[in-house]
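1. Curious how this folds, go ahead:
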Amino acid sequence: MSQASRLGAVRALANEAELSVGELAAKLSIPTNTMSTHLAILRDAGLLHARRDGRTVHYSLKPEALEELVVWLKKSA
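-> Sure thing, here's the model as predicted:
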């Protein structure tokens, strides 16, 4: 999570149940295609759930994955 945009996306999703790629891109003031790439990386890492609604993809956090991340971070600190 060393990339600021990915951390920003996780923070934004921590405050919302679900956001689309476009909504996250607007909140972080970055291009939609760039945000989509960051979200795919987080999804592939198992931190996000993706739900397709037509052409729009909505993302939400996977709380259980984040709990595992926190445990790992504490152990590696």
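
2. Please count neighbours and contacts with C-alpha atoms only from this point.
-> Fine.

3. quick one: L39 from K74, how far?
-> Using C-alpha to C-alpha, to the nearest Å, L39 is found at 24 Å from K74.

4. the more surrounded of the two?
-> Between L39 and K74, counted using other C-alpha atoms under 10 Å, the more crowded position is L39 (23 against 8).

5. Before we compare anything, build this one as well:
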Amino acid sequence: MGQALPQHDVYQAIADPSRRRLLRLLTQGEQPLSALSGQFDMSRTAVSKHLRVLREAGLVTERRAGRETRYAFRPEPLAELKDWLAYFEQFWDNKLAMLKHLAETPDEEA
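-> Below is the predicted model of the structure:
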């Protein structure tokens, strides 16, 4: 039997700035809900809901450690996003090359 499909996709999960901030905090290592909640100006329940969306998208794991729930970052689902963004880098590279050319070309009309 295969893995269950995520209930939220990665794009939807990272669309919210609070969830992106949670991911950044979790890149520092596994943390309990209490520590994460202290970093936000929102209720612990709201932080927990954001973590649930991240977990359902596969970006976060949770485990019980005694009486607390600890969360950890899972970067693997971001590979899809990285691949998608990589396609668009060619357009930025083109624009930056054109800008460089314009900046380095002497102004003939001076």
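
6. Excluding covalently adjacent residues, which one is nearest to L23 of structure 2?
-> F73 (6.5 Å; C-alpha to C-alpha, 6 or more residues apart in numbering).

7. same question, R74 of structure 2
-> L59 is the one closest to R74 of structure 2 (C-alpha to C-alpha, 6+ apart), at 4.8 Å.

8. residue contacts, the alignment partner in structure 1 of that neighbour?
-> By TM-score structural alignment, L59 of structure 2 lines up with L47 in structure 1. For L47 of structure 1, the contact set (C-alpha atoms under 8 Å, 6 or more residues apart in numbering) comprises 61-63, 65-66.

9. thinking again about what came up before, would you agree the residue nearest to L23 of structure 2 is in contact with E62?
-> No - if you go by C-alpha atoms under 8 Å, F73 of structure 2 and E62 don't touch, sitting 9.1 Å apart.

10. More neighbours: which of these two?
-> The residue with more neighbours, out of F73 of structure 2 and E62, is F73; 22 against 17, by other C-alpha under 10 Å.

11. What lines up with the more buried one in structure 1?
-> In structure 1, F73 of structure 2 lands on L61 (TM-score structural alignment).

12. Could you tell me which residues make contact with its match?
-> 10, 13-14, 17-18, 47-49.

13. In CSV, list the residues you listed along with distance to A25 of structure 1 and secondary structure.
-> Shown next, in CSV, are the contacts of L61 of structure 1 (distance: C-alpha to C-alpha, whole Å; DSSP: H, G, I helix; E, B strand; the rest coil):
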residue, distance to A25 of structure 1, secondary structure
V10, 12, helix
L13, 12, helix
A14, 15, helix
A17, 16, coil
E18, 13, coil
L47, 18, coil
L48, 16, strand
H49, 17, strand
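
14. Quick check on those residues: which are buried?
-> In the contacts of L61 of structure 1, burial by neighbour count holds for 10, 13, 18, 47-49, counting by 16 or more other C-alpha atoms under 10 Å.
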